[in-house]
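**Student:** okay, predicted coordinates and the sequence, questions at the end:
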Amino acid sequence: WQAAGLSSVLGSAACQQGSAADRVFALCWNEDYATIGRVAMLLWSIWHNRNDKIWNDNVRSPNQIGRAAFDQWNEWIAVHKLRSNDDHDVPPVSTIRWEKPRIGWLKCNVDAAFFVG
């Protein structure tokens, strides 16, 4: 928790009571959006590390996971602040709707994300 900058929130006695679901709901009820986002990023980082261990046999220490979550949250929030500052300069984007392919054609919809590093 400390490496992610969340020891005051997640290390409290109140957060140690109940199930994991109870804790998440309590956080969502009692904390601001920034704190909830930081906790979500930490949970995602823990999940990602678990998958990295299973699929790549790559393990990071809890401190590395917490620090990565802290850095990723700060990067995410900085990018979204920049985007919100630039929103007034960008014309609104029209909604793209799915279209049925022509006869004889197949259509494959995909989603992707790219991460540096």
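**Tutor:** Great, that's in hand.

**Student:** okay, CA-based contacts and neighbour counts for the rest of this
**Tutor:** Fine.

**Student:** and the residue nearest the centre of this structure?
**Tutor:** M41 (4.2 Å; C-alpha atoms, centre = their mean).

**Student:** element containing that residue?
**Tutor:** Mapping M41 onto the secondary structure by DSSP states H and E places it in helix 33-56.

**Student:** and the angle from the helix or strand following that helix to helix 33-56?
**Tutor:** Sequence order places helix 62-86 as the next helix or strand after helix 33-56, per DSSP H and E. For helix 62-86 against helix 33-56, the angle between stretch directions is 130 degrees (axes from the mean of the first three to the mean of the last three C-alpha atoms, to 10 degrees).

**Student:** second structure follows, compare the two:
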Amino acid sequence: MMITSTGRGEEGTTQEDWNCIWKVHDPPKTKHLLWRICKGCLPTRNRLKDSCLVSTQARQSAGLDHVVTSWIQHVGTAKELLLTICQAESREVAGKLAMLLWVLWKNRNNSVWEDIKESGQVLGAKAMHLWQEWKAVQCTTSNKNTQPELQQQHTQWQRPQFGWFKCNVDAGFHNDSCKTSGGRL
């Protein structure tokens, strides 16, 4: 157990727990929201309650009511619910739930800042539409990546025109260590 800055005791979360969130089949913005919910660092005056409440209409409309309902009986907090679903359900189911939560969060912000609020049924359908659209783009992108790679052309450095400066930049992603790197010269 760890003591937080507020003096509350908190069960430690292992790296494996966080890894299940990052493996969800969904856009990065939704994974980031899951992480923020689990860490308890949503930027609201009064953070979302630690209960496992998600709009029933939205869950039903998104076809996720059975998933949430079956797990909600076994957990006590939103964090436990999300981590359990990310670990026990498929990446796609966890991804759909993450998208639903993101749509609900966006609706909450629209309600607070722009006085615009949509029904749970509309939000559930919107979440599934966004998830299907994202998945279709991912399939298209992965199909393009299976084509044979073209060899990179070798170019030779050339001095810039007088009065101009040249800046060379490069970046890379290291899959094994999940790190990015970059450089400029």
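**Tutor:** All right, it came through fine. Values in this document were obtained by computation on a predicted structure and should not be read as measured data.

**Student:** re earlier: contacting residues for whichever residue in structure 2 pairs up with the residue nearest to the centre of structure 1?
**Tutor:** For M41 of structure 1, the aligned position in structure 2 is M99, judged by TM-score structural alignment. Under the criterion of C-alpha atoms under 8 Å, 6 or more residues apart in numbering, the contact partners of M99 of structure 2 comprise 26, 30, 127-128, 130-131.

**Student:** distance check, M99 of structure 2 against K144 of structure 2.
**Tutor:** M99 of structure 2 is 25 Å from K144 of structure 2, where distance means C-alpha to C-alpha, to the nearest Å.

**Student:** still on that earlier bit, which two among the contacts of M99 of structure 2 are spaced furthest apart?
**Tutor:** Using C-alpha to C-alpha, the pair of these lying farthest apart is T30 and M128, separated by 13.2 Å.

**Student:** neighbour count: those two, which is higher?
**Tutor:** Remark: of T30 of structure 2 and M128, T30 carries more neighbours, 23 against 20, as counted by other C-alpha atoms under 10 Å.

**Student:** what separation do you get for the match of M41 of structure 1 and A62 of structure 2?
**Tutor:** Taking C-alpha to C-alpha as the criterion, M99 of structure 2 is separated from A62 of structure 2 by 10 Å.

**Student:** what residue of structure 1 matches up with G63 of structure 2?
**Tutor:** For G63 of structure 2, the aligned position in structure 1 is occupied by G5, per TM-score structural alignment.

**Student:** can you tell me the SS state at that match?
**Tutor:** coil (DSSP: H, G, I helix; E, B strand; the rest coil).

**Student:** same thing with G182 of structure 2?
**Tutor:** strand.

**Student:** these two touch, right, it and H174?
**Tutor:** No. At 11.1 Å, G182 of structure 2 and H174 do not qualify as touching, with contact defined as C-alpha atoms under 8 Å.

**Student:** quick one: neighbours of the spatially closest residue to L104 of structure 2 that is not a sequence neighbour, just the number.
**Tutor:** Once flanking residues are discounted, L104 of structure 2 sits nearest to L123: 6.9 Å by C-alpha to C-alpha, 6 or more residues apart in numbering. For L123 of structure 2, the tally of surrounding residues (other C-alpha under 10 Å) stands at 24.
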